[in-house]
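> Test case, fold it:
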Amino acid sequence: MVCHPVERVWWKEAVVYQIYPANFLDSNGDGLGVDTIWLPPIFASPQKDMGYDIADYRSIHAPYGTVADVQKLIDELHSQQMRLLMDLVVNHTSDEHEWFKESRSSRTSAKRDWYFWRDPKYDEQGIRKEPNNWKSVFGGSAWHFDETTGQYYLALFLLSQPDLNWTNYAMRQATYDDMRFWLDRGVDGFRIDSMNLMSKHPNLPDGKVVTDEPYQSGAEFFASGPKMHDYVREMRAEVFDNYDIMTVGELGFTKDEHSVGQYVAKDRRELNMLFTGDIVDMDFGPNGKYERSDFHPSKIRNVTNLWQTAMPKLNGWNSVYLDNHDSGRSLSRYASDAPEHRAAAAKMLATYMATLSGTLFLLAGQEIGMANLGKDYGADAYIDVEAKNHYKAVLKARGGDESRVADVLKELQLKARDHGRLPMQWDSSPNAVFTTTDSKPWMTINKDHKEWNAASQIDDSTSVMAYWKQMLALRKQNTDILVYGSYSPLPESETGEVVLGYERECHETGKKAGVLLNFSATQQRVLAAKRYPDFSVLVSNQDPNFVDGQITLKPFGAIVLQSA
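Next up is the predicted model:
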């Protein structure tokens, strides 16, 4: 394999901590060891999609504060040698944004072409139809009729989130000005939401009919369209290259090596890294998120091996993550939140993330082993629009009989976006410090916060939080190996099918680290230890057990070995 020399820059070594602003309340000075904070949208918004429907990019949602407050946050972070990453949502706006209000005011509006407007179609009976058959990501048609001007507008998410038309030069320049507004204030980079949806096929053709539903996925025509790379390169040349920042694109509907390489290969001058989504899709069914497909360790082995070996060839860079605001908690989906395994499983996942090459991203709560809501929560516990719309649609299709949608509820209990957005579990008080005891929180708080909370772990040297601190310190102490080193998968013949094993090696010194991770609830004997006759244990979530060159890994056991 041909590898390129690795350029060392701050954003490659960063440890990014994602905070969901509505559900986070920290007021003391204890630290985890992260150096970059990522805030999902905090801008002015009607909050119909938890802030991803932006009404004004230069104002702050009132409950969060003001632009001056954000400036103070930026300045305070910089004074502590920390950085701030913001969400950049420019595929769509809220329908309450002034741009859209002007756009919908008349067909001759100067901003009419800043969004997608199309005339209706009519069937043989003269019934009005949408311009094409595209299905919204949240269900139903992606087109919405506007009585004022007699045309439809495109909204791939909620009807209140109209898509911006990136073919319009003036619109692009206006979004660049909004980006500069924040970069000039010291923001250190952007995670670009729904990035590759910004270029659609110019003719907006019908999606391929693959179901008997009235609307079909048009992803082949609205994702990674013909101008996508032109837009990203223009954005970089006109905005990003004027600042020392990190850029992360959310790449939906696209997971192959060739397509990813076109965005992140250094000589392409586009983005620093991507979220491809395949690491959070490993238990999705063939027809979508809420269809059952059981997770098996072979899936994470395949995804990990693919991107850890691909990026050196592409001269690109990885993002390393398991959880985010759009996913259920990885602990509950890919490991175990059962009481007897939870701590070990959370530590095993921490070992996995901290020993891979790439920029590390944590979601608030991972550091204390936060889990999904659990199987004793009903559909009424979920408030996110994606989960609610899906549940209601299936319930309606099955005659309104809740006894017939147990399979749907099971998938919500695993994958609903609510799980990744749960209020941070600070302590065991009735509402985890978010509200008084006689008021109801705006969002469900997991009842297990009484046992699993930050306060109970801060001073516990055996806690998940303490282990995360250890792993992050280890990563910083061994940057040459764990961040910039090469990656070699260990053969399944040495690890077994449920143990993920790989080796990291420093290019300059030849120093190696071997990583073994048991993704199962049963004890495993691993032959790979024979590779390390002279070794030391860098870290382990269990008491190491070596017999005749074999390692016994307990359920969800993890160990990192360093060669002499």
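> rest of the way, CA atoms for contacts and neighbours
Noted.
> longest helix of this structure?
Ranked by residue count, the top helix of the chain under DSSP state H comes out as helix 297-314.
> Which other helices and strands does the first helix or strand past that helix going along the chain contact?
Past helix 297-314, further along toward the C-terminus, the next helix or strand under DSSP states H and E is strand 319-320. On a contact count with 3 or more CA pairs under 8 Å, 6 or more residues apart in numbering; DSSP states H and E, strand 319-320 meets strand 273-275, strand 359-363.
> W452 is nearest to which of the ones you listed?
Of all those, strand 359-363 sits nearest to W452, with 15.9 Å by CA to CA.
> follow-up on the earlier one: determine how far the longest helix of the chain lies from the middle of the whole chain.
Computed by CA atoms, centre = their mean, to the nearest Å, the chain-centroid distance of helix 297-314 equals 17 Å.
> list the buried ones in it?
Residues of helix 297-314 classed as buried by neighbour count (16 or more other CA atoms under 10 Å): 297, 299-301, 304-305, 307-312, 314.
> Is D87 located within a helix, as I assumed?
No: per DSSP: H, G, I helix; E, B strand; the rest coil, D87 lies outside any helix segment and is strand.
> could you measure it against G249, distance?
Plainly put, D87 is 10 Å away from G249 if you go by CA to CA, to the nearest Å.
> one more to line up against the first:
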Amino acid sequence: MTTQWWQKAVVYQVYPRSFQDSNGDGIGDLPGVTSRLDYIKKLGADVIWLNPIYRSPGVDNGYDISDYYDINPEFGTMADFDKLLAGAHKRGLKIMMDIVVNHSSIENKWFKESAKSKDNPYSDYYIWRDPVDGHAPNNWGGFFGGSVWEYVESRQQYYLHSFAVEQADLNWENPKLRQAVYDMMNFWVEKGVDGFRLDVINLISKPASFADGQPNPGEPYADIGPIIANGPRLSEFLQEMHAKVLAGHDLITVGESPAATVADAQQSAGLKTNELNMVFEFEHMGLDGNPAPELGKWNDQPVKLVDLKQSLTKWQTGLHGTAWNSLYWDNHDQPRIVSRFGNDHPAYRERSAKMLATLLHFLQGTPYIYEGEELAMTSAHFTKLSDYQDLESLNAYHHFVDEEQRVPAATMLAYLAHISRDNARTPMQWDASLNAGFSTGTPWLAVNKNYPEINAKQTLAQSDSVFNYYQRLIELRHTLPVITDGDYQLLAADDAEVYAYLRQDKAETLLVICNFTEKSQTRHFDQLPTDAKLLISNYADDAGDELRPYEAKVYQF
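The predicted structure is shown next:
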């Protein structure tokens, strides 16, 4: 099968609120992004993924859209977006929009009309249910805690909200709603955008039955995630979306897919299924979750390397030849990877960041780089609840500490410092000036205190910087077909300290070796011939079988 451009591409994710503020209000904006296009081009990325920039009340930082056809005034105007799009295209960069079509804001015109009455033209744009014995229709619990049901007096019914109460789920069973979504997507395609990242897209097809689920021990609600993920009509809806929006356009598409299995991805991201190019799976991001299921992701323990190998290998081998992987460590919903899977101590931060980048960028799939990852920015490690703005984090703290008294306050703060989404949302660290060069005003979220030591200006001045290392990785992906097309083979699956694997096609083989520890150790790989070439490493020399702290190296033969 012919290699598609997006299979060799590298995506750079921009969280506009935290990227660059151009007007001093403390909030990043579209002119700010435009002013930094040359930086992204210098890195070597091909595509910019913009988190939602639409009009929104901001309950969930833009993932509650009130107008799909307008720009959030905090970020600028449609004219500002047009300048950004033109500036990106002038530099050979593509723009991928983030759209949210599982739910909308309750401030959206569609919902306001739907809530008025049962015979309104928008009545069935959302999921409404009658009370059962005077109570909510079932015991489903939302991703942000509490019941997924909210009562509206004007309809004398409840509406479904899988996330915040202000985010009402759209009713994809209604063909008029689906067409309205496709019309909106086509509006952006006609403006010239180059693709879409579809938020929680595998939740759009709800099950036929709205029966109660099984709660975790001691919890009143059943987790809605497994109940609604990968529903019965998901494939049908995605194929319809492809036919009505994507077909005939050379776009890049990725669907965020919590709880997706390899089999789900083989369908949604199949090379021949006419749905999406790839999906974001979450399995490797859930490996460090709490052993107590009721606490979910809230934990502060490191991931076990053997588990990480098993997960990544399952996806590498499972999708090879049938579907396409997305490759990511960081994004706006995950803490900084160098703090999570690496070591953010000053002695090891850059070395371990390069090691993690090496591991990811030689896998098969399309790599995603989250703003600041190329600088080895660290998690914020906030110490007070008042430091946080993330709705998910605040709700979890109040639920487990204040309401249930299940977790001591100090323990929960340690969990937030490790895994909260705000760890990745602190402003981009551009230089050592006021507020890291992000804003002349008061930033919406505090800048990480280490910005005088970790910033783009300082990093770009280094010849052996993390930024420079990412540039080299991107160039290799653009030029070596084996990275895109080759087979994957895990080596030493039970090794708890070193991750090694082979990439191989008919022309050549790559051996990737990554030491996940701060200690030197010895590993010998029989697959390595004596005439192998050291392709890239995060050390200046090659110590052979000795692996130094967080050493990463790739041999070509």
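> Now the TM-score, please.
Remark: TM-score between the superposed chains equals 0.93 [TM-score structural alignment, normalised by the length of the second structure]; 538 aligned residues with a CA RMSD of 1.7 Å.
> out of the helices and strands packed on strand 319-320 of the first structure, deepest packed?
Most buried of those, by mean neighbour count (mean count of other CA atoms under 10 Å): strand 273-275, with a mean of 24.
> Just give me how far it sits from the chain centre.
Worked out by CA atoms, centre = their mean, strand 273-275 of the first structure lies 10 Å from the chain centre.
> quick check: it aligns to which part of the second structure?
Taken onto the second structure by TM-score structural alignment, strand 273-275 of the first structure occupies residues 278-280 there.
> Touching that stretch from outside, list them.
Residues from elsewhere that reach stretch 278-280 of the second structure, judged by CA atoms under 8 Å, 6 or more residues apart in numbering: 253-258, 265, 268-270, 323-327.
> any idea which of these has the most stuff around it?
Neighbour counts for the contacts of stretch 278-280 of the second structure, by other CA atoms under 10 Å, peak at S268, which reaches 29 neighbours.
> all helices for the stretch 451-564 of the first structure, in order.
Per DSSP state H, counting those that start in this stretch, the stretch 451-564 of the first structure carries helices over the ranges 454-457, 464-477, 479-482, 492-495.
> go on, the stretch 101-250 of the second structure?
Applying DSSP H, counting those that start in this stretch to the stretch 101-250 of the second structure gives helices spanning 109-114, 175-191, 224-228, 234-241.
> Show me what the shortest one is in contact with.
Contacting residues not belonging to helix 224-228 of the second structure are listed as 140-143, 162, 203-207, 213, 258-259 [CA under 8 Å, 6+ apart].
> let's go with 6 Å and repeat that
Identification of contacts with helix 224-228 of the second structure by CA atoms under 6 Å, 6 or more residues apart in numbering yields W140, G141, G142, L203, K206.
> Can you pull up the most central residue in the second structure?
With distances taken as CA atoms, centre = their mean, N331 lies nearest the centre of the second structure, 4.1 Å away.
> quick one on the thing from earlier: can you work out which residues contact both of D87 and G249 of the first structure?
R191.
> Using the three-state scheme, assign the closest residue to L274 of the first structure other than its chain neighbours.
Leaving aside its sequence neighbours, L274 of the first structure sits nearest to G249 (CA to CA, 6 or more residues apart in numbering; 4.6 Å). Of the three states, G249 of the first structure takes strand under three-state DSSP.
> how far away is G249 of the first structure from Y122 of the first structure?
Applying CA to CA, the value for G249 of the first structure to Y122 of the first structure is 38 Å.
> Ok, H296 of the first structure next?
For H296 of the first structure, the distance to Y122 of the first structure (CA to CA) stands at 48 Å.
> Thanks a lot, see you next time.
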